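K.L.:
Starting from these lines, generate the structure:
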Amino acid sequence: MSEVTQAVPAAELFTPEFRLDPYPTYARLRENAPVCRVRTPRFETWMVTRYADARAVLSDPRLSKDIDRAGDLYLQVFGEKSVALNRNMLNADPPEHSRLRRLVSQAFTPRRIDALAPRVQQVVDDLLDPIVPAGRAELISEFALPLPMNVICELLGVPVEDREQFFSGTQVIRTQGTAGRSNEEDRAAIQEAQQNLYAYLTKLVGNKRDRPGDDLISALIAARDGGGKLSEEELVSTAFLLLFAGHQTTADFIGNAVTALLTNPDQLDLVTRNPDLLPGAIEELLRFNGSVPVASFRLATEDVEYSGVRIPKGSIVTVVLNAANHDPAHFTDPDGLHVDRTDNPHMAFGYGVHYCLGVSLARMEARTALGTLLRRLPNLALDVAPENLRWLPAASSFRGLLELPVRFGDA
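P.N.:
Next comes the predicted model:
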C-alpha cells in the first residue's frame, strides 16, 4: 500500500491543451498514477481514473455524498449559500437517498417521459426551421442549449414567459471561468445566480401547491412514501437538480456528439446511411466524450484503498468518468469512435445507487435531436478548424463547447 504525498498542481493539469483534449492526460494518469492527489482551482481531491477503480468507488458505502457529513469542507468548496439548493438525492446517502429517490421516481415516470416525445420532436423542428435555409448555424446557442431548456421547463411546468430567467441563471453557472472574473468574483456570481433560481423555484412550488397542473413539480408535491413526502426545501432543491442536470448535461452532450461525428467523417457516414445504428451510436458518443467528465465528489469516511494507494479519511474523492470510459483494460480501441460498438458498459450516467434518474429523458432527447439534425442538415460540417473550437474551462464540472459553428446544405 502506498500514498501519493505530492499533489499534482492545477497548473500542470488544467491547461489550454487539456481543455482542448484531456484524453492524453487521462491516459498518462491511468498508466502512471491511477489514484493521485490533485490540487484543483477550488479544492484538493483524490482523482480516480481507471474503470475498475471507478466502479469500486461509485459503489463504496465508505464514500459519502451527504453534504451535512462533509460539513465545513462542503462550505469551503461550494459556499454557505449553496447548501439549501443542494439538499437533494444527489447529495445524500442511504437510507435518506433511497427515500428521496423513491419519491422523485413516482413523478419521473416512463409514462411521463414517453408522453413528452412528440413535444420534443416539435421543439427540435421549431428550432431547426429557421436554421435550415441559412446554410450556416452556431449550434450551441441556436439549438443545443434552447432544446433541453424548453423540454425540462415544460416537464417541470415553468411558464414560457419565465424561461429566459431560468436560462440566464443556468448560463452564469455553466460558463464559470469564462467571463474574465477572478475566482472569488466567479464564485459570488454563481452563488447569486443560484439564490435567484432558489427564490424563483420556491415561488413556483407555492403556485403549484395552490394550483396543481399536469407537470413534474405538481407530481413531486403529491408524491407520498408511507405517509411521508418531500419537504419544502427538498421540493425546491429537487426541482433545481432536475432543471440544471436535465438542461446542462444534455445541451453539452449534443454539442460534443455532433463534434465527434464531424471530426470522424467515416462514422458520420456510417450512422447517416444506417439510422438503425443511432441508439447504439448515442451510447458510443456518451462513452467517447461525455458531458459529465467527473462524478460529483465523495467524502472518505474512513481510510480507503484503490490500486494500492491509500486515501486518508476526510479526503474528497473524484471519479473521472471520461477517463474510465477510455480505459484500454475495459474497452477495445477506447480512443477511437465506433458507432457500431455493441459491448459498451460505459459510465457516462454514473454507477451504483446514484445512477442518473433521467437516463430515459436524456436518451430520448439525444435520439430525437441527432436523428433530426442528420436528416435535415445534409452535408453537415464544422465551419471552424477543430483546434479552434472553444470549450468550457478545464476546471469546469462539465465538458462542452461554448460555440459550435457549422455549415450544411447541398453538395
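K.L.:
C-alpha only now, for contacts and for neighbours.
P.N.:
OK.
K.L.:
and the helix or strand that contains Leu370, what other elements does it pack with?
P.N.:
Using DSSP states H and E, Leu370 sits in helix 359-376. Helices and strands touching helix 359-376, by 3 or more C-alpha pairs under 8 Å, 6 or more residues apart in numbering; DSSP states H and E, are helix 110-128, helix 232-262, helix 278-288.
K.L.:
ok, residues contacting the helix or strand following it?
P.N.:
Later in the chain than helix 359-376, the nearest helix or strand by DSSP H and E is strand 381-382. Contacts to strand 381-382, defined as C-alpha atoms under 8 Å, 6 or more residues apart in numbering, come from residues 259, 262, 404-408.
K.L.:
what's the closest of those residues to Leu299?
P.N.:
Thr259 (34.5 Å; C-alpha to C-alpha).
K.L.:
got a list of what that closest one touches?
P.N.:
382, 404.
K.L.:
next one: Glu365
P.N.:
Per C-alpha under 8 Å, 6+ apart, neighbours of Glu365: 117, 120, 148, 250.
K.L.:
run the last query once more with 10 Å
P.N.:
By C-alpha atoms under 10 Å, 6 or more residues apart in numbering, the contact list for Glu365 reads 116-117, 120-121, 124, 147-148, 151, 250-251, 254, 359, 371.
K.L.:
Could you also give me the structure for this second sequence? I'd like to compare it with the first:
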Amino acid sequence: MTDLATGPVFTDDYWREPFAVLGEVREQAPVREVELPEGGTTWLVTRYADARSVMADPRFVKDFRNSLPEEQRANVPGLPAPAGLMMLLNDPPVHTRLRKLVVKAFTVRRVAALRPRIETIAAALLEGMPGDAAVDLVADYAVPLPMAVICELLGVPVDDRDAFGAWSKTMIDEGPDEGKQQASASLAAYLGELVERKRAEPDDALISALIEVSEEGDALSTDEIVAMGMILLIAGHETTATLITTAVEAMLRDPALRDRLAASESDALRAAIEEFLRWGSPIAHAPLRFAAEDVDFDGVVIPRGALVTVSLAAANHDPARFERPDDYEELRDTTGHLAFGHGLHFCLGASLARLEAEVALRTLLDRFPAFVAGSDVPLERRRSVLVNAWARLPVVLDPDAVDGSA
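P.N.:
The predicted structure is shown next:
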C-alpha cells in the first residue's frame, strides 16, 4: 500500500478495500489534501470527532461564494439552477427556508404510509426471480426497489424509471464530466416538465405536495422543486440500494448472521440495520464543503476557500469512537453514527431509507431464508467516491432448489 500520509488515496487499493485504506489515512494523516479521481483536490477529514465537528461548524459552508471575502460575493454567480437550488448545496438562510418548506410536504406520516406499497414492490420483485440460479441482487432487487419507491413518491410514470436510474448512475460514478452534465441536464429537464404537468393535474404524490406547500405566502418555485426531486432520486435510491446490498453481502459471508436476522423480530432487525449503516457507510463521503476561513486541526491548517470532504466511512470506523469498528456486531450501540450525516444537512430521507431497508430485508429473509453466494469470483465495488457500493452481487436465493434439481 502506498504512503497514505502524502500519496494518492483513491487508487485500486481503495476500490478493493476502502475501509482499510481510509483507516491508514486516518492513522497517518487524518486531515490532509488528496487528489480526486476526476481531477482537482479536496481536504479529506477522517477522524470521527473532526468529521462531526466539520458538519456542525458554520466555518465550513456549502455555497462556495460564502467562502469568499464579503465584498466579492455579489459579483460571483452561484451554480446555475436547478443544481444551485439544492438544499444540500446551500447555507442558511437559503437552506433554512427550503428545508422548512420541504419538511411540510415530506412528512413522517407520508413516509410511513408507503410501507404497504414497499412491501408489494419487494414481493413482486422476488416473485419474478428464479430460486435455483444466480441472480444479481443489485440490478434485480436492491436498485429497482428504492427506484420504484422514489418514482412513486414523486409521481414518475413507470415507463420513465429506467431512464431515471441511468441518469443517477452516470451522475454518481467515476466518468467524464460531459456525460455527467448531460445526465444532469436530462434529469432536470424531465423533472421540470413533470412539475408543470402536476401543476395542471395535481395528484397525491410528493411533487404535487411540494407545489402546494407555503409558509407566510412563500412557496417553492419550479426550479426548487426540480432540485428537490434530483436530490431525492440520487440520494434516496442510491443510499438505500447500497444499504440493502451491504446487509446481504455481510450475511453471505456469515450465514449465522443471516439465520439470526431471519428469525429476528422487527426491533432486532431495525437495530441490525443501524449497524449496517455504520459498518457499511452507504454514503462514503459527504458532498463537498468549503472553508470560509483558515481552520486549524491539531496544527494542520485547511486554508480559506479550500474544498473539504468529510469521510463518513472513515469516521464510522474510527476506533476512538467505536470499539472493534471493522467488525459487524448487530447488538452494538450505534448511537451517533454518521451514515446520514450530522447537523443542518442531516439526511431528510433517513426515515425512508430505514423503512425501505427493513422491508427489503424482511421480505427477502422471509421468502428465501437460506440464500447463498452465487459466485466465487471476488466482488467488485463501483468506482464512486460518493457511494460505497457493490457493482454486482450474485446470489442463489434457494440453494435447496438447486440441489433438488441435480
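K.L.:
rewinding a little: distance to Asn379 of structure 1 and neighbour count added to the contacts of Glu365 of structure 1, as TSV?
P.N.:
TSV is the format used below for the contacts of Glu365 of structure 1 (distance: C-alpha to C-alpha, whole Å; neighbours: other C-alpha atoms under 10 Å):
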residue	distance to Asn379 of structure 1	neighbour count
Leu116	30	17
Ala117	26	16
Val120	24	20
Gln121	21	18
Val124	19	23
Leu147	22	24
Pro148	25	30
Val151	27	22
Thr250	24	26
Ala251	22	26
Ile254	18	30
Val359	30	13
Gly371	14	16
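K.L.:
now these in TSV, with distance to Val309 of structure 1?
P.N.:
Converted to TSV, the contacts of Glu365 of structure 1 look like this (distance: C-alpha to C-alpha, whole Å):
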residue	distance to Val309 of structure 1
Leu116	47
Ala117	46
Val120	46
Gln121	48
Val124	48
Leu147	43
Pro148	40
Val151	44
Thr250	35
Ala251	36
Ile254	36
Val359	33
Gly371	44
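K.L.:
Closest one of those residues to Gly213 of structure 1?
P.N.:
Using C-alpha to C-alpha, the contacts of Glu365 of structure 1 come closest to Gly213 of structure 1 at Leu116, 15.1 Å.
K.L.:
Run a quick check on Ser264 of structure 2 versus Arg362, I expect a contact.
P.N.:
Yes - using C-alpha atoms under 10 Å, Ser264 of structure 2 is in contact with Arg362, at 9.3 Å.
K.L.:
Doesn't Asp410 of structure 1 belong to a helix?
P.N.:
No - if the criterion is DSSP: H, G, I helix; E, B strand; the rest coil, then Asp410 of structure 1 is coil and not within a helix.
K.L.:
What residues does it make contact with?
P.N.:
Counted by C-alpha under 10 Å, 6+ apart, Asp410 of structure 1 has contacts 135, 377-380.
K.L.:
Pick the one among those closest to Arg341 of structure 1.
P.N.:
Once C-alpha to C-alpha is applied, the member of the contacts of Asp410 of structure 1 that ends up nearest Arg341 of structure 1 is Leu380, at 22.9 Å.
K.L.:
which ones are touching the closest one?
P.N.:
Taking C-alpha under 10 Å, 6+ apart as the test, what Leu380 of structure 1 contacts is 135-136, 258, 261-262, 265, 268, 373-374, 406-411.
K.L.:
One more pass at 7 Å, please.
P.N.:
406-408 (C-alpha atoms under 7 Å, 6 or more residues apart in numbering).
K.L.:
next one: Thr175 of structure 1
P.N.:
Leu392 are the contacts of Thr175 of structure 1 under C-alpha under 7 Å, 6+ apart.
K.L.:
can you check Val102 of structure 2 too?
P.N.:
So Val102 of structure 2 contacts Leu210 (C-alpha under 7 Å, 6+ apart).
K.L.:
That one corresponds to which position in structure 1?
P.N.:
Alignment note (TM-score structural alignment): Val102 of structure 2 maps to Val104 of structure 1.
K.L.:
and its match, that's in a helix?
P.N.:
Yes - under three-state DSSP, Val104 of structure 1 sits within a helix.
K.L.:
Would you map the strands across structure 1?
P.N.:
35-39, 44-48, 63-64, 136-138, 298-300, 304-306, 309-311, 316-319, 381-382, 405-407 (DSSP state E).
K.L.:
Now which residue in structure 2 aligns to Ala27 of structure 1?
P.N.:
Under TM-score structural alignment, Ala27 of structure 1 pairs with Gly23 in structure 2.
K.L.:
which residue packs closest to its match, ignoring adjacent ones?
P.N.:
Excluding its sequence neighbours, the residue lying closest to Gly23 of structure 2 (C-alpha to C-alpha, 6 or more residues apart in numbering) is Ala314, at 6.3 Å.
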